[in-house]
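*Asks:* This is a predicted model, with the sequence first.
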Amino acid sequence: MELEDRLEEILPQVTNPTRYMGREVNSIVKNLDEVEVKVALAFPDVYEVGMSHLGIKILYHLLNQRDEVAAERVYSPWEDMENKMKEEDLPLFTLENKAPISEFDILGFTLQYELSYSNLLNTLDLANLPLRSKDRTAKHPLVIAGGPCASNPEPLAPFIDLFLLGEAEAAIEEIVDKYIAWQNNNYSREELLKDLATLEGVYVPQFYEIDYDENHNVSKFEVQEGIKEEVKKRVVQNLDEAFYPEKFIVPYMDVVHDRVNLEIARGCTSGCRFCQAGMIYRPVRERSHERIKELAENLVSNTGYEEISLTSLSSGDYTGVADLAMDLVDEYETDKISVALPSMRVDSFSIDLAEELQKVRKTGLTFAPEAGTQRLRNVINKGIAEEDVISAVTDAFEAGWRKVKLYFMIGLPTETEADLQGIVDLAKKIANLGDEIRLNSDYKRRVSVNVSVSTFVPKPHTPFQWSQFNTLEEINDKIQYLKDNLRGKDLSLDWNEPQVSLLEAVFARGDRRTADLLEQAWQLGARFDGWREVFDYQLWQKAAQKTGFDLEEYACRDWSLKARLPWDHLMLGVNKDYLKEEYDKALAAEKTNNCRYDNCSNCGVLEQLEARMDLLRGLSNE
């Protein structure tokens, strides 16, 4: 019986069978016997999360433009589906052709979140592939990975054949071309990897020998002869000229972001010192208004979506964002298609623009002060003042909005109890302001102020990569402080689990030794660790005990500014000297101006980018 026929028998027995059906509108199904290279694009989470990821959409349609390439999708099966697959001895399969992953040439993972790593191992296992790269042969798919977590790939180094640093659409076709050449020339798998390692942005861990001392510092770093010592990220130069799909796959079920995601810009120069994306996606590049409008027209026509979301790290900084948004509102309002700007900073918030954007569909408003006091906002270089927040919410309440969400972080460097009290004071001030405005207006419905608190996790390639992570006791004490003090009418508080943040901290700054911990936890049953209803910290504690690992000691250890970091050989654009300077300025509570509107802050990204362009020009002249 064919795999697809067997699936038809078991899908009625699992929750959300639509996750595994495929054949959605705008999906692409090719004859796998008629292509040279078969690529499985894997997102190590459930369908409804992975289907919302823009990067997968871009790569899927980019690769499928080529007649000789077939790109298909695979997501992590939920627990009930995994159990059924094991009962029926069914391998993990792609959605398009229901073909086993083991029959593909390339298996590419997108790494968005450290707590998806156990799902990555589970994907390999369900596909009947060896977990470790050293155990795979030429008959197995080439396993590659990219995305923001690839900025520190070391915890996954034993499991992945190669990592792609930077923006994948800039290099994925070159990887495919070299794979085709390897197929045609019949040389060894190691020679293929050496050939791929010559590409800018490609990091092959097996060619780098790294060891560590008792203080977790890198004590040995050796590179195989002929392999570059430093790997620089790939960057898309011009967004207008870059590939962007004009059709999105339309799912049969609700997904996290069920709308047209239209990327208007990449990169951010706000310089928030905790923000990895703001550092690794530099430089800032924008799509033109004309190209955005063209894409919007085609995407709406080809999908039937009723919302256009203008996405970037900081949409409010996009040149002429108000004019662009209003043009789109005017164009689509009669069709009841809404336009959203999901990442507006408080200091760029415009109530007039917000009202226009929410003519079709009015929702709540979200603001991210991040810290409760101005001192701490200066430490993290969050370029807003309390007056900006108060002004924005005042305008919103007076215009009739009644739901406001405030995002804060706890555990930030130099944080004190006064900073926690600052969160309490600001939230209460906003709730009282909303109530006062309500009583003196025609909008009598009560306001709702939700305070959402996350725990700061130090990330590689940021000024806070050397910062100490709070202990579990410290985090729990801070959450309890907020629970005790952030009480009152119209107020609510959400927070994330401290143990989840602890694990994120372990792997965010982890080295290759954490691979054993990860594999042990997966063997004990760790899956979907980012899902509160599934996460089981006891499994990780058992795994740590079995591998001689102290989770809290490892996550909360001191980091030396002088030591070599596990990811120092990976160049993501911003240089280490700049990060050190920013770290020192943070401890002194000094701000750095946004170089988009002020002088260049000399982060190094433009120099690295220009050096890479010189290299490419040299190669083209050979």
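*Replies:* Structure's in. What do you need?

*Asks:* Going by C-alpha atoms from here, please, whenever you check contacts or count neighbours.
*Replies:* Will do.

*Asks:* Farthest from the middle of the chain: give me that residue.
*Replies:* Within the chain, N440 marks the point farthest from the mean C-alpha position, 42.9 Å out by Cα atoms, centre = their mean.

*Asks:* host element of the residue nearest the centre of the chain?
*Replies:* Nearest residue to the geometric centre of the chain (Cα atoms, centre = their mean): Q112, 3.7 Å. Q112 is part of no helix or strand when elements are defined by DSSP states H and E.

*Asks:* Roughly how far does it sit from L341?
*Replies:* 22 Å (Cα to Cα, to the nearest Å).

*Asks:* which residues does the residue nearest to the centre of the chain contact?
*Replies:* 147-149 (Cα atoms under 8 Å, 6 or more residues apart in numbering).

*Asks:* where does D347 land in three-state SS?
*Replies:* Taken by DSSP: H, G, I helix; E, B strand; the rest coil, the conformation at D347 corresponds to helix.

*Asks:* Just confirm it contacts I384, I think it does.
*Replies:* Yes: using Cα atoms under 8 Å, D347 is in contact with I384, at 6.1 Å.

*Asks:* shared neighbours, those two?
*Replies:* With Cα under 8 Å, 6+ apart, D347 and I384 have no common neighbours.

*Asks:* how about the longest helix seen in the chain: buried residues?
*Replies:* With secondary structure taken from DSSP state H, the chain has its longest helix at helix 417-439. If you call a residue buried by 16 or more other Cα atoms under 10 Å, then helix 417-439 has these buried ones: 419-428, 430-435, 437-438.

*Asks:* Okay, one more to line up with it:
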Amino acid sequence: MRKLALSDEILLNIEKPARYIGNEVNMVVKDPESVDIRYAMCFPDVYDIGMSHLGIQIIYDLLNKRDDVYCERVYSPWVDLDKIMREKNIPLFALESQDSVKDFDFIGITLQYEMCYTNILQLLDLSQVTLLSKDRGEDEPIVMGGGPCSYNPEPVADFFDIFYMGEGETEFYHLLDLYKENKKNGGTRKEFLEMAAEIPCMYVPAFYDVIYNEDCTIKEMVPNNPHAKGGVRKDIVLDFDKVEYPEKPLVPFIKVTQDRCVLEVQRGCIRECRFCQAGSVYKPLREKSLEKLKYLATTMLKTTGQEEISLSSLSTSDYSHLKELIDFLIEECKSRHINISLPSLRIDAFSLDVMSKVQDVKKSSITFAPEAGTQRMRNVINKGLTEEDILNGCEQAFKGGWNKVKLYFMLGQPTETNDDVDGIMDLCEKIAELYYETVPKEKRNGKCQITASTSFFVPKPFTPFQWAPMCTSKDFLDKARRINDKLKTLLNRKSIKYHWHESDISVLEGLLARGDRKLAKTILYVYEKGGIYDAWSEFHNEELWQEAIKETNIDVDFYVTRERKEDEIFPWDFIDTGVTKNFLLREWHNAHNETVTPNCRMKCSGCGAASFGGGICHEN
């Protein structure tokens, strides 16, 4: 019988003990003694968030298909258990076997958002693994990173042995084979890292030195090991139909953020939104066939017993066979009383018709992401959405019985003016007026409810806006207050609500998103002073971060509010995502000229992703 790592006394005195006991439906059980490699797949946030992450489910399924590998899961202990584990010196453990993570061969950590960086150190520290890679001994696990934030790994590079650039389905088996070979031959830790560095998509930070100019910008990044390459190229799945996908996904015992089956219909995006990192680094677009999706949907619903299925992609409306897939799911799910979740739809007549079939109109709302309040600003960011599109979509929704509209905007984007800021509430007022003009009193389902939310723009690597300056915290708040003040003057103000995000966290996100290796000492300082769960506003300690920035001599303005020169070398320039820097620079100029770039299906813009030879680029 499996012995739990935590005593009954501890489990009874912490919040949601089911986060730590494993044994969920479809959990993989293997004999740890019968495998050659033990891999701890870690998510640096609480179980409730991490169990909702599709990427971990994919890697978990992929690695456990090998008889010689046992992949187990680890999530950040919540603050109550974190305190107990430190007091009682309990090492971090994996959910499946409850064994200590420090005894595994690999610790793989997914980097999903910048504000989880202190939790990376929490995972390593509680695992009793040396925090800095340069100080790790021969008997310690290989610490490996991946995920969207690894497209600028430099702020956390000092804590990792390897970064995997790209999609995990391509080179993981190759890497594990090299590890087995090295282990069999009695090779050292360094020798394995040298073997890994020969794989084009693997980045070993210790094998590179960063040389700076006098102005603190980067002069060059130089390999210091003969096995290190001049650059690292991401790897992607080309045949998206044949790639492995979990047919028996894990089912949590407790309610998590997204407790449903997830059907990934495609990867990549045809849109050219200039603020969007995911749309850039996941190019080109690759689709699954309709038949494959039908099979996966049917199988997953049977093997999980889930009561909801969700379609996953960056822009689900762009899936070529969406209508046929939706028709199939509606028929398949109708008799089982299974809900269908349809995120990332562009609001048009087809989408509204679909939603009317799968949603409870009285409880649901229509969501738009105009991102900007004026057409000028939407052209700058290349949103590909006109005011006419938005108003037409809302009108059709109102006529279809909806009365709730959610609108998402970003404040502080390049070239933004006060008129652009004011345009956010102008658009909200137009939508409210449209409701009262469109729907007769006797047919209204209550009053119109419009909720506008603004996040603060953070320039990200590998986007045309990577050259852009970011606003200060005060600038952001001034813009938010301007919107809030304007709301109070509107005729339909009682039908409109407005929310905005914390500005200080956004500025820190910008610092970590475009920072270099110098920031590792800042992150380490915050962690050693007790900082974890910075993505959670109730635990984020802004004063501690400001203290750390001061003590580690970091110039926030250099990383955040400074506009980059066009020929500047960025910390992430050694990574080849396929999308060229010349294309991004051209789009940076197009943004300033308010020039719209067509989507990939309309016209190829020559971004460079065609070099992979697959997806929509190959079709074009």
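*Replies:* Nice, I can see it. Quantities reported herein were computed from a predicted structural model and do not represent experimental measurements.

*Asks:* one step back: please pick the buried ones from the contacts of Q112 of structure 1.
*Replies:* Here, 16+ other Cα under 10 Å leaves 147-149 buried among the contacts of Q112 of structure 1.

*Asks:* I'd like those residues written out as CSV, with secondary structure and distance to E24 of structure 1 added.
*Replies:* Formatted as CSV, the buried ones among the contacts of Q112 of structure 1 follow (DSSP: H, G, I helix; E, B strand; the rest coil; distance: Cα to Cα, whole Å):
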residue, secondary structure, distance to E24 of structure 1
G147, coil, 25
P148, helix, 28
C149, helix, 29
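
*Asks:* And for the longest helix of structure 1, what's in contact with it?
*Replies:* 371-373, 376, 390, 393-394, 397-398, 402, 406, 408, 410, 444-449, 451, 478, 481-482, 485-486, 488-491.

*Asks:* same thing with stretch 199-209 of structure 1?
*Replies:* 154, 157-158, 160-166, 171, 174, 193, 196-197, 220-224, 227, 231-234.

*Asks:* before we move on, what about stretch 395-402 of structure 1?
*Replies:* Contacts for stretch 395-402 of structure 1 (Cα under 8 Å, 6+ apart): 351, 364-365, 434, 437-438, 441, 443, 445-448.

*Asks:* Could you count how many residues lie near D516 of structure 2?
*Replies:* 22 (other Cα atoms under 10 Å).

*Asks:* Report the contact partners of the aligned residue in structure 1 for H337 of structure 2.
*Replies:* Matched by TM-score structural alignment, H337 of structure 2 corresponds to K336 in structure 1. Counting by Cα under 8 Å, 6+ apart, K336 of structure 1 touches 306, 360.

*Asks:* try N64 of structure 1
*Replies:* Counted by Cα under 8 Å, 6+ apart, N64 of structure 1 has contacts 28, 70-71.

*Asks:* Could you check how far it is from G146 of structure 1?
*Replies:* Where G146 of structure 1 is concerned, N64 of structure 1 sits at a distance of 19 Å (Cα to Cα).

*Asks:* thinking again about what came up before, tell me the one among the contacts of Q112 of structure 1 nearest to W531 of structure 1.
*Replies:* C149 (18.1 Å; Cα to Cα).

*Asks:* Who are the contact partners of the closest one?
*Replies:* 111-114, 508.

*Asks:* Show me the helices in the stretch 251-400 of structure 2, by range?
*Replies:* 277-281, 290-304, 322-334, 349-358, 375-381, 387-399 (DSSP state H, counting those that start in this stretch).

*Asks:* again, but for the stretch 51-200 of structure 1
*Replies:* Going by DSSP H, counting those that start in this stretch, the stretch 51-200 of structure 1 shows helices at 54-64, 79-87, 117-126, 172-185, 189-196.

*Asks:* Reformat those helices into JSON lines and put distance to Q465 of structure 1 next to each item.
*Replies:* JSON lines is the format used below for these (distance: least, Cα to Cα, whole Å):
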{"stretch": "helix 54-64", "distance to Q465 of structure 1": "26"}
{"stretch": "helix 79-87", "distance to Q465 of structure 1": "35"}
{"stretch": "helix 117-126", "distance to Q465 of structure 1": "20"}
{"stretch": "helix 172-185", "distance to Q465 of structure 1": "29"}
{"stretch": "helix 189-196", "distance to Q465 of structure 1": "29"}
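
*Asks:* Pick the most deeply packed of these.
*Replies:* Comparing these by mean neighbour count (mean count of other Cα atoms under 10 Å), helix 117-126 ranks first with a mean of 23.

*Asks:* what's the angle between that one and helix 79-87?
*Replies:* 20 degrees (axes from the mean of the first three to the mean of the last three Cα atoms, to 10 degrees).

*Asks:* wait, isn't T257 of structure 2 in contact with H53?
*Replies:* No: proximity of T257 of structure 2 to H53 does not meet the contact threshold set by Cα under 8 Å, at 9.3 Å.

*Asks:* the more surrounded of those two?
*Replies:* H53 (17 against 13).

*Asks:* Pretty sure G22 of structure 1 sits against L95.
*Replies:* Yes: if you go by Cα under 8 Å, G22 of structure 1 and L95 touch, sitting 4.6 Å apart.
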